[in-house]
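Sequence first, then the predicted structure, then my questions.
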Amino acid sequence: MNVVIIDTGSANLTSIKVAIKRLGYNPIITSEPSIVLRSNKVFLPGVGTASAVMKFLFDKGLVNIIKKLTQPILGICLGMQLLCSFSEECEGVKTIGVMKSSVLRLRAHNLPLPHIGWNKIKFNYSHPLFKNIINNSRFYFVHSYIVPINTYTLSTTDYSVNFSSVIQKNNFFGVQFHPEKSGNIGSQLLKNFLEM
């Protein structure tokens, strides 16, 4: 199986690659559109600012490629947020626009920002992505922006406010947390995505 990690010009690509390799796959990190199109599974990671990563994806000709993908794609952290249509970051950034939702600044009352550390995800129904994962399992988060709960929400997390921690529209999936930093439970989620 051809597994691709899209090079978004941001850090953290190696830890995702190592986590996937542990599951018996040999992922390729690339920003080459033709390789992305030929893949069976795609990961869209992201660390840093939405504006910087969107500029990188535009410069590489990847924005329209990502929109057209029919194979499963998993956006991680900022990568999940980029699948939405707009981010409040930096006075407003137009993002990829697969899902009609804005990304908002996390307004956590009396709690430190960014939201860093282990937190629970709560899902209301079974889904192949959650196979062998107990409801209210803890995953590792690092973020200051959120996708509000909407029609695409598969799970929620509470950090003074409830927000979407897993989203899906058709073959497009997103997780706000970092499965590659979430130990065995994160590995299980990656495995579930790869085996869907």
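Good, I have the coordinates.

From here on, just use CA atoms for contacts and neighbour counts.
Noted.

Residue for residue, what is the longest helix this structure has?
Counting residues, the longest helix in the chain under DSSP state H turns out to be helix 183-195.

Of all the residues in it, which ones are buried?
With burial defined by 16 or more other C-alpha atoms under 10 Å, the residues of helix 183-195 counted as buried are I185, G186, S187, Q188, L189, L190, K191, N192, F193, L194.

try it against this one:
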Amino acid sequence: MDVAIIKYNSGNVLSVLYALERLGINANLTDDVEEIKKADKVIFPGQGEASSAMRYLRERNLDQLIKDLKQPFFGICLGQQLLCEYSEENDTECLGVFPVKVRKFPPADKVPHVGWNSLQETQGQLLEGINTHDYVYYVHSYFAEIHPEFTVAKTHYIEDFSALLQKDNFYAMQAHPEKSSHSGQKILTNFLKL
């Protein structure tokens, strides 16, 4: 299986590479358009800042490429947020795959959200075998709002937010499955089976 991890000047890609290696997958970290297009699966992880990440994507024509991909695509953390239409982080227009806004948690003394939370109202193939007793790991200050059609799991921190979004071949998760022990390994395995 050919798995591409999109390189776009954001942190946390190595932990995703190592998590996939534990599952027997040697993924390719790349920002090459042709390599990404021919991959069986594409993962879009990240930690960082929205506007600089979007600038990197646009400079390399990865913004349009991502929107046109047809293979299973998994955005993680910042990767989820960039798949939304807009982020309050530095007033950033994002990719618009999901018609969802990304907002900052109020108040400032409770940001960032760091720690383990359960997933609620789970549905879909990516969360097969995951229930409300399973926890995943979060580190974030911004969150994707709930969408009535595309939110397939929620988490509560200060308010409810989209833990997982899904539309066609696009899956997007705020938590870090690569840092979420057995639950995260199950989610990554489910994605690789799509």
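Yes, it's here. Quantities reported herein were computed from a predicted structural model and do not represent experimental measurements.

Now flag whichever of the buried residues of helix 183-195 of the first structure is closest to T8 of the first structure.
L190 (19.1 Å; C-alpha to C-alpha).

Tell me the counterpart of that closest one in the second structure.
In the second structure, the residue paired with L190 of the first structure is L188, using TM-score structural alignment.

For its match, which residues are in contact?
By C-alpha atoms under 8 Å, 6 or more residues apart in numbering, the residues touching L188 of the second structure are L20, L126, P177, E178.

what range in the second structure does the longest strand along the first structure sit on?
Scanning the first structure for the strand with the most residues, using DSSP state E, yields strand 162-169. Using TM-score structural alignment, strand 162-169 of the first structure lines up with residues 160-167 of the second structure.

Surely L194 of the first structure touches K41?
Yes: between L194 of the first structure and K41 there is a contact under C-alpha atoms under 8 Å: 6.9 Å.

Would you mind measuring from the residue most central in space within the second structure to L165 of the second structure?
Among the residues of the second structure, the one closest to the centroid is I76, at 2.0 Å (C-alpha atoms, centre = their mean). Counting by C-alpha to C-alpha, to the nearest Å, the gap from I76 of the second structure to L165 of the second structure is 10 Å.

Between the two, which contacts overlap?
A172, M173.

about what we covered before: contacts for the longest strand of the first structure?
With C-alpha under 8 Å, 6+ apart, strand 162-169 of the first structure has contacts from 80, 98-99, 121, 146-150, 152-157, 173-177.

From I43 of the second structure, how far out is the residue lying farthest from the centre of the second structure?
Most distant residue from the mean C-alpha position of the second structure: D109, 25.0 Å away (C-alpha atoms, centre = their mean). Per C-alpha to C-alpha, D109 of the second structure is found 32 Å from I43 of the second structure.

S137 of the first structure pairs with which position in the second structure?
So S137 of the first structure corresponds to D134, using TM-score structural alignment.

The nearest residue in space to its match that is not next to it in sequence: what's it in contact with?
Leaving aside its sequence neighbours, D134 of the second structure sits nearest to S118 (C-alpha to C-alpha, 6 or more residues apart in numbering; 5.8 Å). By C-alpha under 8 Å, 6+ apart, the contact list for S118 of the second structure reads T132, H133, D134, Y135, V136, T155.

surely M1 of the second structure meets D40?
Yes: proximity of M1 of the second structure to D40 meets the contact threshold set by C-alpha under 8 Å, at 6.4 Å.

For the two, indicate the residue with more neighbours.
Just comparing M1 of the second structure and D40: by other C-alpha atoms under 10 Å the higher neighbour count belongs to D40, 16 against 10.

what sits against that one?
Contacts for D40 of the second structure (C-alpha under 8 Å, 6+ apart) come out as M1, D2, V3, A4, Q71, P72.

The same query, at a cut-off of 6 Å, please.
Counting by C-alpha atoms under 6 Å, 6 or more residues apart in numbering, D40 of the second structure touches D2, V3.

what do you get for A144 of the second structure?
Contacts of A144 of the second structure (C-alpha under 6 Å, 6+ apart): K101, V102, F161, S162.

Please identify the residue in the first structure that aligns with it.
Matched to the first structure by TM-score structural alignment, A144 of the second structure sits across from V147.
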